[in-house]
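Colleague: When you get a sec, could you give me coordinates for this:
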Amino acid sequence: MVFAGNGELPGLQFVPDGGPKRAAVQTTSNSLLSLAKIFQDSMSSGSPSVGLVEKPTGVGDILALYYLSLSLQESPSTANNVGILLASVQQPAAAVSTGTWTSQPTIPGITPGTGLSLALAYYNYGLTLDPKHVHLHTNLGSLLKDIGQLDLAIQMYEQAVQCDGSFDIALTNLANAVKDRGRVSDAITYYKRAVKSNPDFAEAVCGLFTALNSVCDWRGRGGAWIQGGDSDRWHVDEEGMLMDAKKQMLSSGLTMKVVDIVTRQLEDASSWGMGVLQDEDITFLATQLHWDDAGLLPAPDYASKLRAWSKKPWEGSRLVRLVERATRVAMRRWYHDQYVQGTKKSDANYERARLPPSLTVPTAPTVLPFHTFTCPLTAKHIRMISQRNAFRISCSTLRSAWLPSTVYPPPPPPSPHLNVGYVSSDFNNHPLAHLMQSVFGFHDTSRVKAFCYATTASDKSAHRLQIEREAPVFRDASSWSSEKLVEKIVQDQIHILINLNGYTRGARNEIFAARPAPIQMSFMGFAGTLGAEWCDYLLADTTAIPPETLRSWRSNASLVDVFRDKTEEEPGEHKVSWESEQLRRWKMRKELFPDLPDDTVILGNFNQLYKIDPTTFRTWLRILSNVPRAVLWLLRFPDLGEANLRRTAKAWAGEEVASRVVFTDVAPKSQHISRARICDLFLDTPECNAHTTAADILWSSTPLLTLPRYRYKMCSRMAASILKGAMPKSYEGTQALEDLIAGSEEEYEAMAIALANGLSYHIGPAGYGQGGGRLAALRKLLWERH
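Modeller: Reported below is the predicted structural model:
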């Protein structure tokens, strides 16, 4: 594979055959293997191997060492290491020579001749040498999972666990995979086995924490000591009983382990990329910045500033930010030259700043951005987790072989309309489509033209069909490569590109990292910061993002209340409809809960159960204790959570209160919205609010009580934002908001008790229950509004 048929390493030519030759070959092979591993570990950590080489080692150098070692001595472990390295290579098939690997396995999602294809071949080759090699089974499973072959991946992980039932990585990967298949109970079992095998394995600890919280099994959860105990105040011990954080004044349990892992990983992130800046990189970047800034500073001044970063903490992070900002500046310079000055220059004048080739793709923290919604972390932790994920996406994209050497050409000025692109994997039967299906058709095409880029295939749902029908331009990009989608966005001359995914399942954030549009922003899909240079703006109101949380030097923040308008209603306009609504609501109430007394107050929450935290559930139980006529209506979302919440309710509040927690199955969307009106008061989850569900609830005219628990977590403030948009901009609307938006946990509890106890029903002449009290008035206000 490396030498000619009669070739031999020079140092082995004169070693006698037999035992001495075999020993020399083995020693040489192992030495090459050890050197390759040193370089590979150094590359994975993002820091160069100090004292070994003057320049950081690249993937090609490491592969050469592995190939040499493998040519001298076949080894499943070496084949595994080669597979890992090849799987990380981003290279188009045309650029790869398959050599002797003429019979590479073909699997959907893998293009023959690519790094992934070669990695698959080496993994399979290694398994022919050792069919019970646990690392080969595990890494092959991960490769299959990454290309969307989840069932095949699960089979491979299961084989790995059969080979070694205590291998923590295989157990954790299997847990992750079966959880993605909806097998949460099996996932928890595998996570627990992994943690038992290795209590310090971050992926297993964090995976177990997330899985247990998703089904409200809080035994041993403990809690975090943040904001002086005002948030996540009530911790849970190993027996499932409550502990007051304000008395303990420290973190505890599984939560403490997760917070410690996050803290350590974010501290370690500062060393990523230290020492990668070489003289040629500094010279190139300095020259690039000099031209992009129109010569405001001489190139040597930029070089001096760059040298000040070298071998310092956060070197890699600063470099990525610099390169991405330089890309924006180059695109702006191109626009200014061509459309302001009227000067047409060669594309080569707008060269893309490049990352040093030795800067590796960084690892992301174990806790994902989406999981920060329900994990009690500080503002700094949440921001940095998003930033680390953004750096990973940026670094991976900027190293892609398909990315051109110049920045993408900017679109011409809007004439006659602005082109706005929307990229999403959720243009199907998904909450985002439920909310936005009509938005794209509402664009005034004489001023703004909407382009929808769907990155998933059609599910033929009514939501998808409406978007396809009403969007001025709809493109099914589900089968497109990143390169093709980016090029199409450029061809469509998009001025503003909107990310409707953020850090959610199915996101194609690499599209934004390639910077195909001059302005890029985030909206709707992810309720938080993306922490990315490839996201220029986040569209939100001052409730979701309080002005005081913005950095004072931010000059590009536009704080406009765009969600509220004023409407005028004629007195009595909804009188008949309101009476019909009361009758319909009462009939549905009796159909769904036929055994409830007429005066029962139905409190409800229809979120997925992962949004419930111990502090919130304790508050709900205290509300039930103080409202004897009330029941709490929850969904089996998932069904495993019901038994855990019933057990917890009994332990914390007693049998009688626990008996008033009722569960129903999740209903189809249309039925869900219809039956939401049965609920008298929706109790929001303060840790992570109802988002789409809040809109559904208010659309059904059901009052919603919320608490924006954090100033710095957008996900805990969304319901208040939606509530403000739902209320009329009038004195009555202002008073309603005061009754439904709490300022503290204690206020939330007291307001719920007062509203619930103030509600009464009497059977009117028409034979249906008519509500009285403040809750009934709030419902009517919402009904008249919508």
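Colleague: drop to CA atoms for contacts and neighbour counts, all remaining ones
Modeller: Fine.
Colleague: quick one: contacts for residue 409?
Modeller: Contacts for residue 409 (CA atoms under 8 Å, 6 or more residues apart in numbering) come out as 331, 334-335, 490.
Colleague: Return the member of those nearest to residue 220.
Modeller: When these are compared for distance to residue 220, the smallest value, 51.7 Å, is given by residue 490; criterion: CA to CA.
Colleague: I'd like the contacts of residue 409 laid out as a markdown table, including distance to residue 301.
Modeller: Supplementary listing: these in a markdown table, determined by distance: CA to CA, whole Å:
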| residue | distance to residue 301 |
| --- | --- |
| 331 | 23 |
| 334 | 24 |
| 335 | 26 |
| 490 | 34 |
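Colleague: could you dump the residues you listed to CSV with neighbour count, distance to residue 83 and secondary structure?
Modeller: Supplementary listing: the contacts of residue 409 in CSV, determined by neighbours: other CA atoms under 10 Å; distance: CA to CA, whole Å; DSSP: H, G, I helix; E, B strand; the rest coil:
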residue, neighbour count, distance to residue 83, secondary structure
331, 26, 38, helix
334, 26, 42, helix
335, 21, 44, helix
490, 18, 35, helix
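Colleague: before we go on, could you also do this sequence so I can check it against the first one:
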Amino acid sequence: MNPDQLFHAALNAHRQGQLPQAESLYRQLLATTPQHAHGQHYLGVLCHQSGRYQEAIEHIGNAIRLLPGNADQHNNLGLALRASGQLEAAIHQFRQGLKLAPDDGDLWQNLATAQHAAGHLLAAKEAYREAMRRIPQDPDVQAGLLNVLQALGNNAHQAGSFVDAELHFRELATMQPGNAAGHYNLGNALREQGKPAQAAESYQRALALAPEDADTHNNLGNVWRELQRLPEAIACYERAIELDPNLYHARVHLVHQRQHLCDWRHLAEDVAEIRRWVREVPQAQVSPFAFLAMPGTTAQEQLTCAQNWARNRYGRLMSEAPLYQEQPRTHGRLHIGYLSCDFRLHPLASLVTEMLELHNRQGFKISAYSYGVDDATPARLRLEKAVDHFVDIRPLSLREAAQRIHADEVDILVDLTGYTQASRSGILALRPAPVQASWLGFPGTMGAPFVDYLLSDAVITPDFDQDYYTEKLALLPHAYQPNDTKRPLADSPGRAACSLPENGFIYCCFNQSFKITPAVFACWMRLLKATPDSILWLLESNLGASANLQLAAKAHGVDPQRLIFAPRIPLDQHLARHIHADLFLDTLPYNAHTTASDALWMGVPLVTCRGNTFAGRVAVSLLQAAGLPELVATDLESYEALALKLVSEPALLQQYRKRLATTRDNSALFDTAGFSRDLEALYLTLWQARHRVQPAGC
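Modeller: Got it, this is the predicted structure:
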């Protein structure tokens, strides 16, 4: 047979699946006519089909050299290269083919598949889109695009790039509206961006498709909680646990939200179980913040809880090489970076703003790195002006944010959020700064090797408690909590405007409802009984808590109407209404923090009880700095006796009010300029220690 006859005979056998016969004929052809391009091409295709990829690459490569300009040859060479694991070379061949046949849907699909395998996900996404324009009904193309979108979304979410995650998951959910996982993942990305209402819609769509998914019920509960719809949140957590009894974090959320509602049924049993998980089930996702407020938890257990959390959440990031390596500084001033999601109208602003304004700019450069929502309030605008550089890192991934901080040559990075809502402590896990510290946001240890210091004071964290903290304790000389003496203050309202009686003694507590425990509330009820003309003025955290506290009062034999709830109002108005409070009653095991400073600033004496953990000693520290250590009790019995003594001795109580008023501007608690100098001295000490002992992770 002549060469053409041999080629057609081989091709016919090939098409009929007679591969051994076809290969024999191709080889006869090439033995006599090695320059036969089509013979080289199709023998290469046959070798590919037989799993002999290197032979396929050689023969198809020969065909391209002999007869350039054939898109099919580039496509088949790309397929052989892809099958042999040579992905970049395959991508090159598919692109060469597309130069010749730009409307070939199969080439676009093959390019997308190779790019996906090579990890070029964004390029693969665009290539799949091009393929869909040419072959829109091809199920493999649609499946490939969905897989790439899923991978892109997962990678973006894991990296903390939630804007990108939303983009990818939204496209996936639009393409495949019947896929519950797509809506679930979109909900997660929306929630991380502070869009709880939109996240709730996505979770609800997911549950309509997969009503038995425990994780979706749990996450829907999280956004209901953030939207202050606590009964709905609790119902979601209960359903999640019903579906998966081992969903530890759902149980923790449930118990903590019941605390917000002051629903104390089974509280002791629930807390005992969670404490056991902390000790015995390290993989359980027990929120360190929720754990701080659970009665009976010890400093050792809080340490273990935080360490478990750090390993579970940040283990992968901690295993990566730290961004900061020993290198010379290129600037003169010590660069302090503050990291927070709460640079807005938030209690943090009433603590740190003036301190930021008063930092010594000759010796320090001050930057704020914000990943929270810009609420466009005067508080936000003032914070932006209070620092040298205000950087919005919200759109950035964890690594991008850490790289920005590192590129800015921050010397000491101070995390003001810790393990509270919307935390992005993973930025610290990447070690962008040589010295990293935790302060103010989270009242406890972070249990993480990437936090070198915990800024505190000797009252809250005495030296003998060092073993309960993975951070080295960096102690300020007075209270660890700064104050803004420029807080706005509205005109004082009348009692009637506050729904208060015109006469009678007013106990108050403006702490959040989750801090109120059965033991503390029982103490308050005994005080009300002992002071017949008194009322208890509480913050209206939520309607459920108000109703439950009134029921609890009735159970204690106290008229529920003696509990009056103060609605949430702007800070200046809230401060102004303090004028009607006679005595602030603190909580335990989680003290008043910012609320204590507010009360003392407004001249309201505060009685507290010294706890055994960080969160339970903050008010003790504030009272000591305010010059009122006598108002600290060592246990609830003496706390109750002290409060009763003050209410029964009006002259003594008035003496304390007068002391607060006359010494306020001179006390260590409200000396913001002095606090700023003390903090700067502490920063210099930490920086100097850096050159003697390297912090972990560098």
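Colleague: Which position in the second structure pairs with residue 666 of the first structure?
Modeller: Counting by TM-score structural alignment, residue 666 of the first structure corresponds to residue 568 in the second structure.
Colleague: nope, residue 284 of the first structure is what I meant
Modeller: Using TM-score structural alignment as the criterion, residue 284 of the first structure maps onto no position in the second structure.
Colleague: Please tell me how far residue 284 of the first structure sits from residue 291 of the first structure.
Modeller: Relative to residue 291 of the first structure, residue 284 of the first structure is positioned 11 Å away (CA to CA, to the nearest Å).
Colleague: same thing with residue 307 of the first structure?
Modeller: Plainly put, residue 307 of the first structure is 19 Å away from residue 291 of the first structure if you go by CA to CA.
Colleague: what does the helix or strand hosting residue 140 of the second structure rub up against?
Modeller: Using DSSP states H and E, the element containing residue 140 of the second structure is helix 139-158. Residues from elsewhere that reach helix 139-158 of the second structure (CA under 8 Å, 6+ apart): 109, 113, 116, 121-122, 124-125, 128-129, 131-132, 135-136, 162, 164-169, 171-172, 175, 182, 189, 397.
Colleague: before we move on, the earlier item: out of residue 307 and residue 291 of the first structure, which sits in the more crowded spot?
Modeller: When residue 307 of the first structure and residue 291 are compared for neighbours, residue 291 comes out ahead with 20 against 15, by other CA atoms under 10 Å.
Colleague: Next up, identify which helix or strand the more buried one is on.
Modeller: Applying DSSP H and E as the criterion places residue 291 of the first structure in helix 279-292.
Colleague: Enumerate every residue touching the counterpart of residue 429 of the second structure in the first structure.
Modeller: Under the alignment defined by TM-score structural alignment, residue 429 of the second structure is paired with residue 513 of the first structure. Residue 513 of the first structure makes contact with 393-394, 397-398, 534 under the criterion CA under 8 Å, 6+ apart.
Colleague: and the helix holding residue 140 of the second structure, how far from the chain's centre?
Modeller: Computed by CA atoms, centre = their mean, to the nearest Å, the chain-centroid distance of helix 139-158 of the second structure equals 24 Å.
Colleague: Taking helix 139-158 as reference, get the angle to the next helix or strand after that helix.
Modeller: From helix 139-158 of the second structure onward toward the C-terminus, using DSSP H and E, the following helix or strand is helix 162-175. With axes from the mean of the first three to the mean of the last three CA atoms, to 10 degrees as the criterion, the two stretches helix 162-175 of the second structure and helix 139-158 enclose an angle of 150 degrees.
Colleague: packing partners for helix 162-175 of the second structure?
Modeller: helix 139-158, helix 180-192 (3 or more CA pairs under 8 Å, 6 or more residues apart in numbering; DSSP states H and E).
Colleague: Just the buried residues of it, please?
Modeller: Of the residues in helix 162-175 of the second structure, those scored as buried under the neighbour-count criterion (16 or more other CA atoms under 10 Å) are 162-173.
Colleague: Stretch 412-432 of the second structure too?
Modeller: Of the residues in stretch 412-432 of the second structure, those buried under the neighbour-count criterion (16+ other CA under 10 Å) are 412-420, 422-432.
Colleague: hmm, back to that, any idea which of the contacts of residue 513 of the first structure is closest to residue 417 of the first structure?
Modeller: When those are compared for distance to residue 417 of the first structure (CA to CA), residue 534 comes out closest, at 23.8 Å.
Colleague: So that closest one lies in a strand, does it not?
Modeller: No. Counting by DSSP: H, G, I helix; E, B strand; the rest coil, residue 534 of the first structure falls outside a strand, being coil.
Colleague: and the residue nearest the centre of the second structure, what helix or strand is that in?
Modeller: Closest residue to the average C-alpha location of the second structure: residue 423 at 3.0 Å, with CA atoms, centre = their mean. Here residue 423 of the second structure, judged by DSSP H and E, is contained in no helix and no strand.
Colleague: Spit out the contact partners of it.
Modeller: By CA under 8 Å, 6+ apart, residue 423 of the second structure lies in contact with 341, 417.
Colleague: From one end of stretch 608-616 of the second structure to the other, what's the distance?
Modeller: Its first and final residues considered, stretch 608-616 of the second structure spans 9 Å by CA to CA.
Colleague: Likewise for stretch 720-737 of the first structure?
Modeller: Criterion CA to CA; first-to-last residue distance in stretch 720-737 of the first structure is 9 Å.
Colleague: Mind listing what's buried along that stretch?
Modeller: By neighbour count, and taking 16+ other CA under 10 Å as the criterion, the buried residues in stretch 720-737 of the first structure are 720-728, 733, 736-737.
Colleague: Repeat that for stretch 551-567 of the second structure.
Modeller: If you call a residue buried by 16+ other CA under 10 Å, then stretch 551-567 of the second structure has these buried ones: 552-553, 558-560, 562-566.
Colleague: Stretch 622-632 of the first structure now?
Modeller: Residues of stretch 622-632 of the first structure classed as buried: 622-627, 629-632 (neighbour count, 16+ other CA under 10 Å).
Colleague: give me the stretch of the second structure that that stretch matches.
Modeller: Going by TM-score structural alignment, stretch 622-632 of the first structure lines up with residues 526-536 of the second structure.
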